[in-house]
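In: When you get a sec, could you give me coordinates for this:
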Amino acid sequence: MTDSAALCANETSEELQGQPEPSGLPLTPQALIDVLIDIDLAYERKCKELSKSNLGATLQYHLLEKLRVQHSEQREPFAQRLIALQDELKAKGDS
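Out: Here you go, the predicted model:
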């Protein structure tokens, strides 16, 4: 991997990992949505940066695929928590 490719890959991993992790704290639906938006915007920005880079097509493809997987893994717990929270609120409303 070239130095610029390694730098892109490291920046991508660090940026996605820099997002807050879900904790035991009860987050509001809006807070979860805000986190998901931040994660998605960071992902889109990194995809554009990688697509515009001078890296070879094969390397770009692999880095974009790695970015996609990281994005999916990072947003999953927040999406699941939001679904659970919506279910809890719906159950309370039905009671």
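
In: can we go C-alpha only for contacts and neighbour counts from here?
Out: OK.

In: how close does residue 29 get to residue 89?
Out: For residue 29, the distance to residue 89 equals 10 Å [CA to CA, to the nearest Å].

In: who's more crowded, the two?
Out: Neighbour count, other CA atoms under 10 Å: between residue 29 and residue 89, residue 29 has more, with 17 against 12.

In: I have a second one here; can you model it like the first so I can compare?
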Amino acid sequence: NRSLQPFGGIRLAVQPCESYGYEVGPEIVKIFTDYRETHNQGVFDAYTDEMKLAGKAHIITGLPDGYGRGRIIGDYRRVALYGVDFLLKE
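Out: The predicted structure is shown next:
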């Protein structure tokens, strides 16, 4: 017997249950999809609009989820090549 651990992500909790023929209650799924934020949602909520635009222009980039948890890091080679004004227009 195992307990349900949805705090690591509701999808990570639902998939194993379904593979063993169990169903997670709809109330639990609703709570963890509508009311509780994931770690990455909380990280991105902290970003300003300017930071998000800089990410879209590839001035700053995110590492893959398994490594960087969605945090953004600078990629300043593009700034040197194209200039900030060009990248922000892009």
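
In: what TM-score comes out when they're superposed?
Out: With the length set by TM-score structural alignment, normalised by the length of structure 2, the two chains reach a TM-score of 0.37; 57 aligned residues with a CA RMSD of 3.8 Å.

In: So for the helix or strand encompassing residue 85 of structure 2, what gets flagged as buried?
Out: Here residue 85 of structure 2 sits within helix 84-89, counting by DSSP states H and E. Neighbour-count burial for helix 84-89 of structure 2 flags 84, 87 (criterion: 16 or more other CA atoms under 10 Å).

In: Could you do stretch 5-15 of structure 1 as well?
Out: Those would be 5, 8-9, 12, for stretch 5-15 of structure 1 by 16+ other CA under 10 Å.

In: Stretch 69-76 of structure 1 too?
Out: With burial defined by 16+ other CA under 10 Å, the residues of stretch 69-76 of structure 1 counted as buried are 70-71, 74-75.

In: Need the residues you listed in JSON lines (columns: distance to residue 33 of structure 1 and secondary structure).
Out: Formatted as JSON lines, these follow (distance: CA to CA, whole Å; DSSP: H, G, I helix; E, B strand; the rest coil):
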{"residue": "70", "distance to residue 33 of structure 1": "18", "secondary structure": "helix"}
{"residue": "71", "distance to residue 33 of structure 1": "15", "secondary structure": "helix"}
{"residue": "74", "distance to residue 33 of structure 1": "14", "secondary structure": "helix"}
{"residue": "75", "distance to residue 33 of structure 1": "10", "secondary structure": "helix"}
